[in-house]
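> Curious how this folds, go ahead:
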Amino acid sequence: MTKQDSVPMNDLKRLYDRYQVEIEREVASTLRSGWWLNGAMGKRFAANFSRLIGVSECVLVANGTDALEFALAAVVKLDATRGREVIMAANAGGYASCACWHNDLIPHYVDIEPASQLAGVQSVLDAASADTAAIVITHLYGGVVDVRAIRAGLAEAGLAHIPIVEDCAQAHGARIGSDMAGSLGDISTFSFYPTKNLGAMGDGGAVLASNPAAAEHVRRLQQYGWSSKYHVGVPYGRNSRMDEVQAAILDVLLPALGERNEQRRAILGRYKSVARHRLQFLEGGEGAVAHLAVTLCDDRDAFRAFMKERGVDTEIHYPVLDCDQIGWAGLPMKGTDNLAVSRASVSRLCSVPCYPDMTNEEVEQVCLALAEWEAM
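Just a heads-up that it's a prediction; the model follows:
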């Protein structure tokens, strides 16, 4: 099979080609303005994005990991809880764990649901206690955790004060019922890494909230902790800004988010239609946005070699649980003995290409390879 027959996991040049005229117009206008940080484009995109999600405040930051760190700092400070534990899943790539340790907090890992690989509602509620400082809910792979059910369970247990941070880095535009991911918790975070459902052409992130005090705390943290220029009002701030060019690009792509999510869902639907007993594609819920097409496969190495022979790239999201990373072995953490589903799944996960700029021929090539694997 020739190189041009291969199906890549993603091809960002196609995205650029599709929106080249609009992107170049807005980028050129931004550059000509001479205002490249903290300007009108950032304000415009922040307003448009917060309107889409359904919250009042949006603070643009340098990346999604900073967003998580700032969001945790804001809710823990404002909640004034005495706990230091942060409940989270261990299978989401390590970003929430990093944010936790950088805030001198302790990750408390909980198990996931087999069919979705999302944090289990009951697992979260079982772990919640007076020691819990916050809960991070990661809407992994474009699926959506039922945050409303977690809120109801916390209230029933007398723990309604525990703040919920939504990590929406893989869930731009996802919904549960009529509610948009990012509007369900006390505060939410997004990454605009280029391969996201809404991606920039560089790094970028955002923190969203309907609590003005939380948003204001994040604004201070992302600009050195300033309360006013050159006057530090809170500790542990840094420089974490999204530049105007990235905001301009994101504002161009934002109106197409819904359409592109539908294209992702359609591609994943075609894959599911050929999966039988050897492959199990994850189910993220009715409002999921198919950030990735992830399957559980018993013989992953053989499957990846099989797909490569047929010109289809694959990837693993993610190959190591947070609690098993060698570099983090000496850091404080809890819940590592109660992750049966997470541990049983981590060696079976495999992603195949799923992005809106795939051609019909490429999708069919992946489907044929999947069907052939199933028939063996």
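> From now on I want contacts and neighbour counts done on CA atoms only, so please keep to that.
Noted.
> helices and strands around the helix or strand containing E361, which ones?
Assigned by DSSP states H and E, E361 falls within helix 360-375. The contact analysis (3 or more C-alpha pairs under 8 Å, 6 or more residues apart in numbering; DSSP states H and E) places helix 360-375 against helix 257-274, helix 300-309.
> Pick the most buried one from those.
Of the helices and strands packed on helix 360-375, the one with the most neighbours on average (mean count of other C-alpha atoms under 10 Å) is helix 257-274, at a mean of 18.
> what inclination does that one have with respect to helix 360-375?
If you take axes from the mean of the first three to the mean of the last three C-alpha atoms, to 10 degrees, helix 257-274 sits at 30 degrees to helix 360-375.
> Would you mind pulling the contact partners of helix 257-274?
Residues from elsewhere that reach helix 257-274, judged by C-alpha atoms under 8 Å, 6 or more residues apart in numbering: 172-173, 197-198, 280-281, 288-291, 293, 354-356, 363, 366-367, 370-371.
> Could you rerun that using 7 Å?
Identification of contacts with helix 257-274 by C-alpha atoms under 7 Å, 6 or more residues apart in numbering yields 173, 198, 281, 289-290, 293, 354-356, 363, 367, 370-371.
> likewise stretch 68-88?
With contacts defined as C-alpha under 7 Å, 6+ apart, stretch 68-88 is touched by 96, 99-100, 103, 105-110, 124, 130-137, 163, 187, 189, 207, 214, 217-218, 221.
> switch to 6 Å and redo it
For stretch 68-88, the external contacting residues (C-alpha atoms under 6 Å, 6 or more residues apart in numbering) are 99, 105-109, 131-136, 189, 214, 217-218.
> Stretch 187-200 now?
Here stretch 187-200 makes contact (C-alpha under 6 Å, 6+ apart) with 63-64, 67-68, 165-169, 172, 182, 201, 203-209, 246, 250.
> Could you dump the helices and strands packed on helix 360-375 into CSV with distance to E22 added?
Listed next are those as CSV, based on distance: least, C-alpha to C-alpha, whole Å:
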stretch, distance to E22
helix 257-274, 15
helix 300-309, 36
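> Which one of the contacts of stretch 68-88 is nearest to A302?
The closest of these to A302 turns out to be Y109 (C-alpha to C-alpha; 30.5 Å).
> give me the number of residues near G173?
Residues lying near G173 (other C-alpha atoms under 10 Å) number 22.
> If you count neighbours, what's buried in the longest strand anywhere in the chain?
The strand that spans the most residues within the chain, counting by DSSP state E, is strand 132-138. Under the neighbour-count criterion of 16 or more other C-alpha atoms under 10 Å, strand 132-138 has 132-138 buried.
> and for comparison, fold this next one:
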Amino acid sequence: MTIRVWDYLDEYAAERDDILDAVETVFGSGRLVLGRSVQEFEAGFAGYHGVAHCTGVDNGTNAIKLGLQALGVGPGDEVITVSNTAAPTVVAIDAVGATPVFVDVHPENFLMDTGQVAAAVTPRTRCLLPVHLYGQCVDMAPLEALAAEHGLAILEDCAQAHGARHHGRLAGTMGDAAAFSFYPTKVLGAYGDGGATITDDDQVDRNLRRLRYYGMEDRYYVVSTPAHNSRLDEVHAEILRRKLRRMGDYIAGRRAVADRYAEALADTGLILPETAPGNDHVYYVYVVRHPRRDAVLEALKTYDIELNISYPWPVHTMTGFAHLGYGPGSLPVTERLAGEIFSLPMFPALPPDTQDKVISALREVLANQS
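As a prediction, the model looks like this:
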């Protein structure tokens, strides 16, 4: 059987009774849209983060998009972010009519180089959008200082960092609002798409709730536009509500997998993940580097192992964003990393014997590459 970077079947087997009971609970509730399960999950997720509000939406992309709109970001504004991210981060900026402005990343941990952000601020800058990538947080202190100095909003992209901490502060609690994805692969994943935006700001929360429900506050009456139908589904909310209670176990499982990789691969020449100072890493993905990455991945296929690259194309190099004018060499670290990084299998239910096969195959392939 082919080994891939992620699989949910072992976790589903262990949690099957609870997952199916969640589905039965919703189907028997008499309310299939914006009912008790969404309300209780929103309260639980806000409580987990120690913030006042959580608005459940249909996916992580809309969590960012609606978050930007709720913060007042729109046409003519600039949003500073990174190109080493999943494309939805930038698609959401584009969708509200704003212009993404990129800074480079650190080669050691792949996170936003916050030392470059001040030079990127212009009179059009409205928002800073740090991406907490691969399971750990961006250094937020410089961004918070810049935001205070220039009157900017901060929207954290936390799609890959559920439960991660920076100097003890949870990802999602260091800006004006934060967007999360519950795509099935995430640290807290649904059985389909889902997302949420959290905030401590009452007005931002009111904006979010209107935006995700056609611009309505009362049924059938639109208060403001543009707006959307971006509601979190009741079934996904009920599953997430239950899985939220197991967040500590999911994170511990990921860290155990990461520890085994670190010990077994330390002497291979593979560049292993580095945790940035002050961070508690949750290892959404386990991203490594090798200068002959493509040859390594090709060789692993002979062992029936197919791994992933997160991400092979920096966003600024994609034809869909050519209009932004970033040519080759604009973000040298990001561009170099795109040719070297790849992800090893990472999920809490990864069987130890499967991980052993990956480690053994990697050691053999890397020995042949030296």
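> related to what we said a few turns ago, the helix holding E361 of structure 1 to helix 300-309, inter-axis angle?
Helix 360-375 of structure 1 runs at 140 degrees relative to helix 300-309, counting by the same axes, to 10 degrees.
> Assign a three-state SS to the most centrally placed residue in structure 2, would you?
For structure 2, the residue sitting closest to the mean C-alpha position, by C-alpha atoms, centre = their mean, is A159 at 2.0 Å. The three-state label given to A159 of structure 2 by DSSP: H, G, I helix; E, B strand; the rest coil is coil.
> which position in structure 1 aligns with it?
In structure 1, the residue matched to A159 of structure 2 (TM-score structural alignment) is A169.
> As a check, name the ranges of all strands in the stretch 1-150 of structure 1.
Applying DSSP state E, counting those that start in this stretch to the stretch 1-150 of structure 1 gives strands spanning 57-61, 85-89, 106-110, 132-138.
> Format these as a markdown table; extra columns: distance to L321 of structure 1.
Converted to a markdown table, those look like this (distance: least, C-alpha to C-alpha, whole Å):
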| stretch | distance to L321 of structure 1 |
| --- | --- |
| strand 57-61 | 27 |
| strand 85-89 | 9 |
| strand 106-110 | 10 |
| strand 132-138 | 14 |
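> show me what contacts the equivalent of H53 of structure 2 over in structure 1?
Alignment note: H53 of structure 2 maps to E57 in structure 1; criterion TM-score structural alignment. By C-alpha under 6 Å, 6+ apart, E57 of structure 1 lies in contact with 208-210.
> same deal with A290 of structure 1?
Residues near A290 of structure 1 by C-alpha under 6 Å, 6+ apart: 142, 264-265.
> Trace it over to structure 2, please.
So, by TM-score structural alignment, A290 of structure 1 is matched to Y283.
> Give me the three-state assignment for its match.
Going by three-state DSSP: Y283 of structure 2 is coil.
> For A349 of structure 2, see how far away it is.
13 Å (C-alpha to C-alpha, to the nearest Å).
> do V223 of structure 2 as well
46 Å.
> Of the two, which one has the most company?
The neighbour comparison of V223 of structure 2 against A349 (other C-alpha under 10 Å) goes to A349, with 18 against 14.
> Tell me the spatial nearest neighbour of the aligned partner of that one in structure 1, not counting adjacent residues.
Under the alignment (TM-score structural alignment), A349 of structure 2 pairs with D357 of structure 1. Spatially, and ignoring its direct neighbours in sequence, D357 of structure 1 is nearest to R14 (6.2 Å; C-alpha to C-alpha, 6 or more residues apart in numbering).
> What is the burial count for the one you found?
As a burial measure, R14 of structure 1 scores 13 neighbours (other C-alpha under 10 Å).
> So which residues of the stretch 201-350 of structure 2 form strands?
Ranges of strands in the stretch 201-350 of structure 2, per DSSP E, counting those that start in this stretch, are 216-218, 221-222, 279-280, 286-289, 305-306, 341-344.
> got the residue ranges for the helices in the stretch 1-150 of structure 1?
For the stretch 1-150 of structure 1, helices defined by DSSP state H, counting those that start in this stretch occupy the ranges 12-18, 20-33, 40-53, 64-79, 95-102, 121-127, 147-156.
> Can you say which of those is packed in most?
Most buried among these, given mean count of other C-alpha under 10 Å as the contact rule, is helix 64-79, at a mean of 24.
> Next, the angle helix 95-102 makes with that one.
Going by the same axes, to 10 degrees, helix 64-79 of structure 1 makes 50 degrees with helix 95-102.
> Tell me how far helix 64-79 of structure 1 lies from the chain's centre.
Counting by C-alpha atoms, centre = their mean, to the nearest Å, helix 64-79 of structure 1 is centred 15 Å from the centre of its parent chain.
> how much does that helix deviate in direction from strand 85-89?
Using the same axes, to 10 degrees: helix 64-79 of structure 1 against strand 85-89 is 140 degrees.
> Nearest to G225 of structure 1, out of the helices of the stretch 1-150 of structure 1?
helix 64-79 (11.1 Å).
> one step back: of all the helices and strands packed on helix 360-375 of structure 1, which one comes closest to G158 of structure 1?
helix 257-274 (37.7 Å).
> Could you tell me the end-to-end distance of stretch 310-321 of structure 1?
30 Å.
> For that stretch, grab the matching residue range in structure 2.
Using TM-score structural alignment, stretch 310-321 of structure 1 lines up with residues 303-314 of structure 2.
> burial measure for the residue nearest to A329 of structure 1 when sequence neighbours are not counted, as a count.
Nearest residue to A329 of structure 1, sequence neighbours excluded (C-alpha to C-alpha, 6+ apart): C323, at 7.3 Å. Applying other C-alpha under 10 Å, we find 24 other residues in the vicinity of C323 of structure 1.
> likewise W35 of structure 1?
14.
> Give the aligned equivalent of it in structure 2.
Using TM-score structural alignment, W35 of structure 1 sits opposite R31 in structure 2.
> do the same with L370 of structure 1
Using TM-score structural alignment as the criterion, L370 of structure 1 maps onto L362 of structure 2.
> ok, of the contacts of helix 257-274 of structure 1, which one's closest to F45 of structure 1?
Set against F45 of structure 1, the nearest of the contacts of helix 257-274 of structure 1 by C-alpha to C-alpha is L198 (12.2 Å).
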